[in-house]
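1. Dropping a prediction and its sequence here:
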Amino acid sequence: MIRVESLTKVFRRPHTFSGPLGPLRTLLTRRYDERTAVDGVSFEISAGEIVGYLGPNGAGKSTTVKMLTGILTPTSGLIEVDGRVPWRDREANARAVGVVFGQRSQLWWDLPLIDSLRLVGDLYDVPAARFTGSLRRMCDLLGLDDFLQTPVRQLSLGQRMRGDLAAAMLYDPPILYLDEPTVGLDVMAKQAVREFIAETNRLGRTTVVLTTHDLADVEALCERIILIDKGRVLYDGGIDDLVTAYAPPRRLVVELADDETRTFEIAAGRPIPELIAQVAAEHPIRDLSIREPDLESVITRIYAESER
């Protein structure tokens, strides 16, 4: 469904230098400063996958999504989305993808939500009967009925995000790009968004590319993740394989009778009962727990190694 090969995006801007009155641009010498946002990225995504596209701020995630949608043109490399080159066939590509940018709404600010959704239906030439069916499905999945008549400017952040998701899927695109869809949402709103994404994928086999800083989104939705840093892919594969390959050791945390807490690293392959028995033979134990590595600790470790 999505094929990316050696994708690169370099941003150029006129070079500036310090003058007596402040920063000046070198308009005559045509010198430029360059910044590589995406640097030789390659991956393929099959129909029906939900893939987490992860990285720290400035890693190149949003730039990649904007090239996939046709908003930006690559400096070099290849992208095919459902058989199309996005920036060469922007209109056809736009009809085949839904996009939600968590910090930017595609809804009309002063109109009731229902009017925004009707405009989206008109823009994408959705027949009336199909629009009615799609709207009913969105209302059922996202709980829109209570605020369909409310102007978008009066919606809470969680309600607006649900409206944006409805607008992105109203015309049944086979691909959905989500850029930070749960940013700033409360726990209940996040859960509603996650359930909608999972159900949309299950019902329509929608291919989903998800960028997020909330790893709970990834653990709830994705079986595969692509890690990117400084514009380059660090890892592409399953979450379980990532944890197995890069996880820090498990730890045994023991609370002793004298209120002291001791932490023991559990060596790979060592039976936990054996370690507990050894500790108990030397110290009176009040309580103990085992700390398993989580996805966040694994990814943090990978980025730290990348920095080094």
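-> All right, it came through fine. Since the structure is predicted, the reported quantities are computational estimates derived from the model, not experimental observations.
2. C-alpha only now, for contacts and for neighbours.
-> Will do.
3. Now do the same contact list for the residue most central in space within the chain.
-> Closest residue to the average C-alpha location of the chain: residue 211 at 1.3 Å, with C-alpha atoms, centre = their mean. Residue 211 sits next to 52, 53, 54, 61, 62, 178, 179, 180 when contact means C-alpha atoms under 8 Å, 6 or more residues apart in numbering.
4. so which pair among those residues is furthest apart in space?
-> Farthest-apart pair in the contacts of residue 211 is 52 and 62; separation 12.6 Å (C-alpha to C-alpha).
5. More neighbours: which of those two?
-> Legend: neighbour count by other C-alpha atoms under 10 Å for residue 52 and residue 62, higher for residue 52 (25 against 20).
6. and that one, what element?
-> Using DSSP states H and E, residue 52 sits within strand 50-54.
7. Give me the helices and strands touching that strand, please.
-> The contact analysis (3 or more C-alpha pairs under 8 Å, 6 or more residues apart in numbering; DSSP states H and E) places strand 50-54 against strand 207-211, strand 224-229.
8. any chance of the ones you listed in TSV, plus distance to residue 157?
-> Compiled in TSV, the helices and strands packed on strand 50-54 are given as follows (distance: least, C-alpha to C-alpha, whole Å):
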stretch	distance to residue 157
strand 207-211	18
strand 224-229	27
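9. Let me know which of those strands is tucked in deepest.
-> Most buried of those by mean neighbour count (mean count of other C-alpha atoms under 10 Å) is strand 207-211; its value is a mean of 25.
10. So for the next helix or strand after that strand, what gets flagged as buried?
-> Remark: after strand 207-211, the chain's next helix or strand is helix 215-221, criterion DSSP H and E. In terms of neighbour count (16 or more other C-alpha atoms under 10 Å), helix 215-221 has its buried residues at 215, 217, 218, 219, 221.
11. adding another structure so you can compare the two:
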Amino acid sequence: MDQVIQVKDLRKDFKSHSSRPGLKGAFRDLFNRNYSIISAVKDISFEVKQGEMVGYIGENGAGKSTSIKMLTGILTPTDGTVTVNGMNPHKEREKFVRSIGVVFGQRSQLWWDIAVQESFKLLKKVYNVSDEDYEAHMTHVIDSLDIGPLLDKPVRKLSLGQRMRCELAAALLHNPPLLFLDEPTIGLDVLVKLKIRNFLKEINEKYKTTILLTTHDLTDIEALCERVIMLDEGQIIYDGKLANLRSNWGEGKQIEFQFAEEVTKDELSPLMKELDAEWTPGERKNVWVANVVNEEHVISEVIGRVVAAHRITDVKIHEISTEEIIRNIYEEGVVDGKIY
């Protein structure tokens, strides 16, 4: 099966109660409530192939969680069709959940007061995994995530990073072909994030595990995903390669100047005359950033003019970050559900 996820015109509406003002309004609401329909997901369509690692991103309230819940069978769509691993998630739920793994950063599937390995044994029974398959697969998972020393500890005694590694192992206990990750690295330190990212790359290469990753940490997306799906107000505004998004929206460079003494934007702006560039304040004192087009003569001219006019102690040239690109798109580039 080439297409692991097939979504066509998927829609989810919620009925919302709106209260009338005042005591009289509250009394009327007891007998006759006012309702309005809110569309959290608006007729989205996309497909995900086997072995893909896709970043599913958007601002809070964009419809990510609602659509993920429909993909995992938790919510029933108002309209449209969803096929995941060849099944209808909410109609074939018992069979379907055996074919996916899910990790929610804010929720646990491990039992809080018992040892991690006891949770694994219970999940082994739930998923009907044989002893041979468990040993062959989980030995590799436990070693790769470095959770062997944690197996005898109760979940409640684990740090956040330790628990998330155990959660990931639990989601992969039955070696599912599809893995849903919702904020899997939230609140984790750099070393734990790196370990989880490397492990996800490894299982993707070894088992062709398809991964749909929802996160606000765009460094996870950059490290793992070639393709991104962006949502805004319940609609898909971009579905394509991350590299194309960068080339279309991230063509500029950022030149960071550390000045020897305090300067103002009014003093710096005249230096940009006839150049396609603008100034923004840096995060540190006496630091200003020149946002310029990625052309050698412009970059050289900006640096030359600034050095000639002011004393500087440091200068750095940065690519525009993916986070900056995404923020610019949401602030400036979305009209009628499309990126312009």
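-> Right, received. Where do you want to start? Since the model is a prediction, treat every value here as computed from it, not as a measurement.
12. rewinding a little: in the second structure, what residue corresponds to the residue nearest to the centre of the first structure?
-> Under the alignment (TM-score structural alignment), residue 211 of the first structure pairs with residue 214 in the second structure.
13. Also residue 60 of the first structure?
-> So, by TM-score structural alignment, residue 60 of the first structure is matched to residue 63.
14. again with residue 70 of the first structure
-> If you follow residue 70 of the first structure across to the second structure using TM-score structural alignment, you land on residue 73.
15. and residue 174 of the first structure, how far is that from residue 94 of the first structure?
-> Residue 174 of the first structure is 11 Å from residue 94 of the first structure, where distance means C-alpha to C-alpha, to the nearest Å.
16. Of the two, give the one with the bigger neighbour count.
-> residue 174 (20 against 17).
17. Once you drop chain neighbours, what's closest to that one?
-> Take residue 174 of the first structure and drop its neighbours on the chain: the residue closest to it by C-alpha to C-alpha, 6 or more residues apart in numbering is residue 206, 5.0 Å away.
18. Please list which of the contacts of residue 211 of the first structure are also found as contacts in the second structure.
-> Retained contacts for the contacts of residue 211 of the first structure in the second structure, judged by both residues aligned by TM-score structural alignment, their matches' C-alpha atoms under 8 Å, are 52, 53, 54, 61, 178, 179, 180.
19. got the contact list for stretch 92-111 of the second structure?
-> Applying C-alpha under 8 Å, 6+ apart, the contact partners of stretch 92-111 of the second structure are 72-73, 85, 87-89, 116, 119, 127, 155, 164, 167-168, 170-172, 174, 176-186.
20. ok, of the residues you listed, which come out buried?
-> 72-73, 85, 87-89, 116, 119, 155, 164, 167-168, 170-172, 174, 176-186.
21. So residue 26 of the second structure lies in a helix, does it not?
-> Yes. Checked against DSSP: H, G, I helix; E, B strand; the rest coil, residue 26 of the second structure lies within a helix.
22. which SS class is the residue nearest to it when sequence neighbours are not counted?
-> If the residues on either side of it in the chain are set aside, residue 26 of the second structure comes closest to residue 20, at 6.1 Å by C-alpha to C-alpha, 6+ apart. Following three-state DSSP, residue 20 of the second structure is assigned to coil.
23. tell me the contacts of the aligned partner of residue 20 of the second structure in the first structure?
-> Taking TM-score structural alignment, residue 20 of the second structure has residue 17 as its aligned residue in the first structure. Residues in contact with residue 17 of the first structure (C-alpha under 8 Å, 6+ apart) are 23, 24, 25, 26.
24. now, which of the residues you listed sits nearest residue 290 of the first structure?
-> Among these, residue 23 lies closest to residue 290 of the first structure (C-alpha to C-alpha), at 56.4 Å.
25. ok, that closest one touching residue 16?
-> Yes. In this structure residue 23 of the first structure lies within contact range of residue 16 using C-alpha atoms under 8 Å: 6.0 Å.
26. Look at those two and report which has more neighbours.
-> Neighbours were counted for residue 23 of the first structure and for residue 16 using other C-alpha under 10 Å; residue 16 has more, 15 against 11.
27. Could you measure from the closest residue in space to the more buried one that isn't next to it in sequence over to residue 118 of the first structure?
-> If the residues on either side of it in the chain are set aside, residue 16 of the first structure comes closest to residue 25, at 4.4 Å by C-alpha to C-alpha, 6+ apart. Per C-alpha to C-alpha, residue 25 of the first structure is found 46 Å from residue 118 of the first structure.
28. aligned partner of residue 88 of the second structure in the first structure?
-> Aligned counterpart of residue 88 of the second structure in the first structure: residue 85 (TM-score structural alignment).
29. Return the distance of that match relative to residue 298 of the first structure.
-> Applying C-alpha to C-alpha, the value for residue 85 of the first structure to residue 298 of the first structure is 35 Å.
30. And for residue 76 of the first structure?
-> The value you get for residue 76 of the first structure to residue 298 of the first structure, if C-alpha to C-alpha is used, is 32 Å.
31. quick one: the strands in the stretch 51-200 of the first structure?
-> 76-81, 97-101, 175-179 (DSSP state E, counting those that start in this stretch).
32. Check the mean deviation of the last one from the second structure.
-> What it means is strand 175-179 of the first structure. Comparison of strand 175-179 of the first structure with the second structure after fitting gives an average deviation of 0.2 Å (mean C-alpha distance after the TM-score superposition for the first structure).
33. which residues of the second structure does that strand align to?
-> Residues 178-182 of the second structure are matched to strand 175-179 of the first structure when aligned by TM-score structural alignment.
34. okay, now residue 289 of the first structure: neighbour count?
-> Counted with other C-alpha under 10 Å, residues neighbouring residue 289 of the first structure total 11.
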